[in-house]
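*Asks:* 3D model of this:
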Amino acid sequence: MTRPITAGVDGTEESLAALAWAAREAVRRGLPLRVVHAWRAHEALADRDTQRGWVADGVAEAVRTVTGAHPELTVATDVLEGDVVESLVEAAATAETLVLGSRGHGAVVGFLLGSVGRQVIAEAVRPVVLVRAGDRPAAEAAGRDVVVGQHGGPEDSEAALGFAFEAAAARGAAVRAVRAWNLPPVFAYSPASLRLLDDTGGLEPYERRALAEALKPWRERFPEVPVAEQLELGSAGQVLLSAAGRAQLMVVGRRARRTAVGARIGSVAHGVLHHADCPVAVVPHG
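*Replies:* Model prediction:
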């Protein structure tokens, strides 16, 4: 089954920016575009059929904009009535990527209603891209990198790295793989860990080898994609944001499994979503 690039729209400036980004991504990857509007009827406005007509007209107008810019694009539309979060999470499940709008800087106020975007990102089983209002394709044409965060062992960042390399290959861009490291607290040292550090020549060479090991299979799979490795001492969120200014797309991972308090985005993804100027892809793993 060919998965589409799916864009959620609601007529706002940020959702139209997300739709434009999704259309360009679909063209780059040779995939169809699906445009969805998730909504609930409001009794105070008009009868349900009238409201549904308003929504359908808005979706049709948005689609005319992208088909005018990309006449070769195959586009399907869906008006989904019901719980907004559930509808968008279901739409994401059959998508290659779900693309939503985000309102400016500060807290991620989400899609449509407050925390909806945050909930969708936390619960979606497929990658979700957040695009800010005012996003322009100029950044994609300016030679900027696809920046991806790498942590832990190769399996911990496999999904995010795969997404980043595929995105870079589709754009003819480079990947900048960023790994942050910190000096461990004194109590974390043990005879075994000290031997490991001795064998690898110290903390920084150990971290550099870990980054290289994680990148190795992706370099082999995408030999045409240039790769820059960035290793810095500091918190993962701060180090990633230090690379955001040269990024056309930021890719971060989040753990897909639920905790006792429900699905969560994770502190690194949360920080990047708050402060990065470029579109941010959140890729679930494990």
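*Asks:* going forward, measure contacts between C-alpha atoms and count neighbours the same way
*Replies:* Noted.
*Asks:* what's the helix or strand for residue 193?
*Replies:* Using DSSP states H and E, residue 193 sits in helix 191-200.
*Asks:* can you tell me the SS state at residue 253?
*Replies:* strand (DSSP: H, G, I helix; E, B strand; the rest coil).
*Asks:* hmm, I was thinking of residue 173
*Replies:* Following three-state DSSP, the label given to residue 173 is coil.
*Asks:* now it: how far from residue 153?
*Replies:* Distance, residue 173 to residue 153, using C-alpha to C-alpha, to the nearest Å: 25 Å.
*Asks:* let's see this one next, to set against the first:
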Amino acid sequence: MKSVLVGLSPDTDSLATITWAAEYAGRLAAPLRVVLADGGSLTALYNAVATVRGRHPHLSLSAMTAEDGLADALLERTADAHVTVVDRHVATAGIAAAVAAEATCPVAAVSPGVCWAAQNRPVLVGADGTEHSEQALRWAFAEADRLGTGVRVVYSQPRGAGTERRNSVFDLLSLFAGRYPSMEVQLHTLTCAPAKALAWHAQFASMVVIGHREHGLGGRIYRKLLRDATCPVVLAGPDTALDAAPATSTLDIARS
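*Replies:* This is a model prediction of the structure:
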């Protein structure tokens, strides 16, 4: 299993970020790798690592320093990462999007105070029928399978829009649900703004996953979710893709 990679910088809440990532790594049975970018606090790093070691004594954990800025330091190490974790304040500065655009793993942005719920919450994912959301769907289904939970899909359809994108979403969900027949899959179709819908559903999720877009609507959705979502926001980049075998399945479709 590849590692959960955590990036720390002077702007990072080190303890909150590492604590969430450590629980994540434990649930995946993955090693935790922490990189401190140039200018970060060694004292904060040592204290956070010591705290995590005390709470997760069996977790494979290593920490290192880098002379580069955070984005470059992470990109040098993402080839061996399953997911990269950063503080949400860092993500608002564009670092998460920059890393996700080039990395082969998604980037999760975590707010201080966010923790894993005792019960398994579903992975929430936004779908709009484009190739960007297909990347997000692929990763969300695979990750929910690893975590032993379900998937909640939100498709926000503009009023008066045609059926092509909606049908594309339905086809993809049938494809992915067929690969994971025992997984609970919910589809919610709405006519409100995508960011508003995802932010509301985020209260019931372990994380919310969206596809990466360098410009346009996807970027605005990401920024709004960073501000409003109550769970970590995961950005699946253009190289974050998993194969799915063709199949059919019955979906729990909810319109709200």
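*Asks:* TM-score of the superposed pair?
*Replies:* Remark: TM-score between the superposed chains equals 0.80 [TM-score structural alignment, normalised by the length of the second structure]; 238 aligned residues with a C-alpha RMSD of 2.9 Å.
*Asks:* residue 173 and residue 153 of the first structure: who's more crowded?
*Replies:* The neighbour count for residue 173 of the first structure versus residue 153, taken as other C-alpha atoms under 10 Å, is higher for residue 173 (22 against 12).
*Asks:* what's the closest non-adjacent residue to the more buried one?
*Replies:* residue 145 (5.9 Å; C-alpha to C-alpha, 6 or more residues apart in numbering).
*Asks:* wait, the one you found touches residue 174, no?
*Replies:* Yes - using C-alpha atoms under 8 Å, residue 145 of the first structure is in contact with residue 174, at 5.0 Å.
*Asks:* burial of the aligned partner of residue 74 of the first structure in the second structure, as a residue count?
*Replies:* Counting by TM-score structural alignment, residue 74 of the first structure corresponds to residue 60 in the second structure. Neighbour count of residue 60 of the second structure, defined by other C-alpha under 10 Å: 16.
*Asks:* can you check the one 10 residues further on too?
*Replies:* As a burial measure, residue 70 of the second structure scores 24 neighbours (other C-alpha under 10 Å).
*Asks:* residue 149 of the first structure -> the second structure?
*Replies:* Match for residue 149 of the first structure (TM-score structural alignment): residue 126.
*Asks:* show me the strands in the stretch 51-200 of the second structure, by range?
*Replies:* Secondary structure of the stretch 51-200 of the second structure (DSSP state E, counting those that start in this stretch): strands at 61-65, 81-87, 107-110, 123-127, 151-156, 185-190.
*Asks:* mean deviation of the second one from the first structure?
*Replies:* Spelled out, it's strand 81-87 of the second structure. Strand 81-87 of the second structure, aligned to the first structure and superposed, deviates on average by 0.9 Å (mean C-alpha distance after the TM-score superposition for the first structure).
*Asks:* give the aligned range of that strand in the first structure.
*Replies:* Counting by TM-score structural alignment, strand 81-87 of the second structure corresponds to 95-101 in the first structure.
*Asks:* now do the fifth one
*Replies:* Under the alignment (TM-score structural alignment), strand 151-156 of the second structure falls on residues 175-180 in the first structure.
*Asks:* ok, the residue nearest to residue 173 of the first structure - contacts?
*Replies:* Counting by C-alpha atoms under 8 Å, 6 or more residues apart in numbering, residue 145 of the first structure makes contact with 168, 173, 174, 175, 176, 246, 247, 248, 249.
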